[in-house]
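Asks: sequence first, predicted model second:
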Amino acid sequence: MSGAGAPTLTLDGSGLKVVVVAASWHTTVMDGLLDGARRALADAHVDDVTVVRVPGSFELPVVARHAADADADAVVALGVVIRGGTPHFDYVCSAATTGLTDVSVHTGVPVGFGLLTCDDEAQALDRAGLPGSHEDKGYEAAQAAVATALAVRVLEPADGR
């Protein structure tokens, strides 16, 4: 079962600057993901939050990169791609996943991965953090971004080098 074994995190992200980059396709699912991310950031005491909307999931990496370059401590990337009858699903999922990984690795800025890759709309709705959903992937992605940003801070030299 997805979600089994998930950690319980208590985070204090006070002072962190977090950018949430959210796709616009599939409004109901995206509204749930975005609400979940906002709740997680509020629960972690993150006050400096900027939300940027992009057309779709393919556009997440480029805006995530700009957020990282603009001194974000963490980025939360939210999107949903639902399988259709063409290879479009595979290309968008692969490009977005690789792009977001590249942003994180090349900039050193954590990217919370909230990209749903689902076979159908029911799967997406079940992961969107809506009433009746079994999972809240927006919340989880934001928690992961904050937790990773805090872990990175532990490893930074005290003199800022």
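Replies: Perfect, I can see it now.
Asks: rest of the way, CA atoms for contacts and neighbours
Replies: Fine.
Asks: beyond the stretch of helix or strand residue 75 belongs to, next helix or strand please.
Replies: Using DSSP states H and E, residue 75 maps to strand 74-82. As assigned by DSSP H and E, the chain's next helix or strand after strand 74-82 is helix 88-107.
Asks: and here is the other one:
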Amino acid sequence: MSGAGAPALTVDGTGLRVVVVAAQWHTQVMDGLLDGAARALARAKVTPTVVRVPGSFELPVVAAAAARGGADAVVALGVVVRGGTPHFDFVCQAATAGLTDVAVTTGVPVGFGLLTTDDEAQALDRAGLPGSAEDKGAEAAEAAVATALALRRLRGATSSA
């Protein structure tokens, strides 16, 4: 299972501004990812702003706008299911590179909740739904908050030096 070895993150994100950017394709999977992210953010004492975009290709541009607009962290949620054309490879590469670029160029962490699967069954198994083996929406939200807090500590440590 791909989730084996995942850290157990318990974070308190009180006061953090978190934006969840979520694609709309594959409604059942996306509902699960969003619910998982919402549960994780509630546990972290964060009330997010949720922005929906048409698909996973649109995640980076809206994540960048959120990061530049004052978000402390962004959670990007989407799913791309392999089809019979190279479209899968292009969208996955563009979205992944774009989200990485947002995080590196803005200094705002982006929780990576983009599922790239061979079929819908794999996506459902990672969506955090009843019976799913993994909850990638929750994992992405926890990672974004934990990283925002790590950056806050680092910036505080370097400003007092």
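Replies: Here it is on my side, so go on. Fair warning: this is a prediction, and the values are worked out from it, not measured in the lab.
Asks: ok, back up a step: now the strand holding residue 75 of structure 1 on structure 2. Mean distance?
Replies: For strand 74-82 of structure 1, the mean deviation from structure 2 after alignment is 0.1 Å (mean Cα distance after the TM-score superposition for structure 1).
Asks: quick one: that strand to helix 88-107, angle?
Replies: 170 degrees (axes from the mean of the first three to the mean of the last three Cα atoms, to 10 degrees).
Asks: on contacts alone, who are the packing partners of strand 74-82 of structure 1?
Replies: Judged by 3 or more Cα pairs under 8 Å, 6 or more residues apart in numbering; DSSP states H and E, strand 74-82 of structure 1 is in contact with strand 17-23, helix 27-43, helix 60-69, helix 88-107, strand 111-118, helix 121-127, helix 137-155.
Asks: and with 10 Å instead?
Replies: strand 17-23, helix 27-43, strand 48-54, helix 60-69, helix 88-107, strand 111-118, helix 121-127, helix 137-155 (3 or more Cα pairs under 10 Å, 6 or more residues apart in numbering; DSSP states H and E).
Asks: buried set for the fifth one?
Replies: Meaning helix 88-107 of structure 1. 89, 92-93, 95-97, 99-101, 103-104 (16 or more other Cα atoms under 10 Å).
Asks: outside of that helix itself, which residues are in contact with it?
Replies: 56-69, 74-77, 79-84, 108-113, 115-119 (Cα atoms under 10 Å, 6 or more residues apart in numbering).
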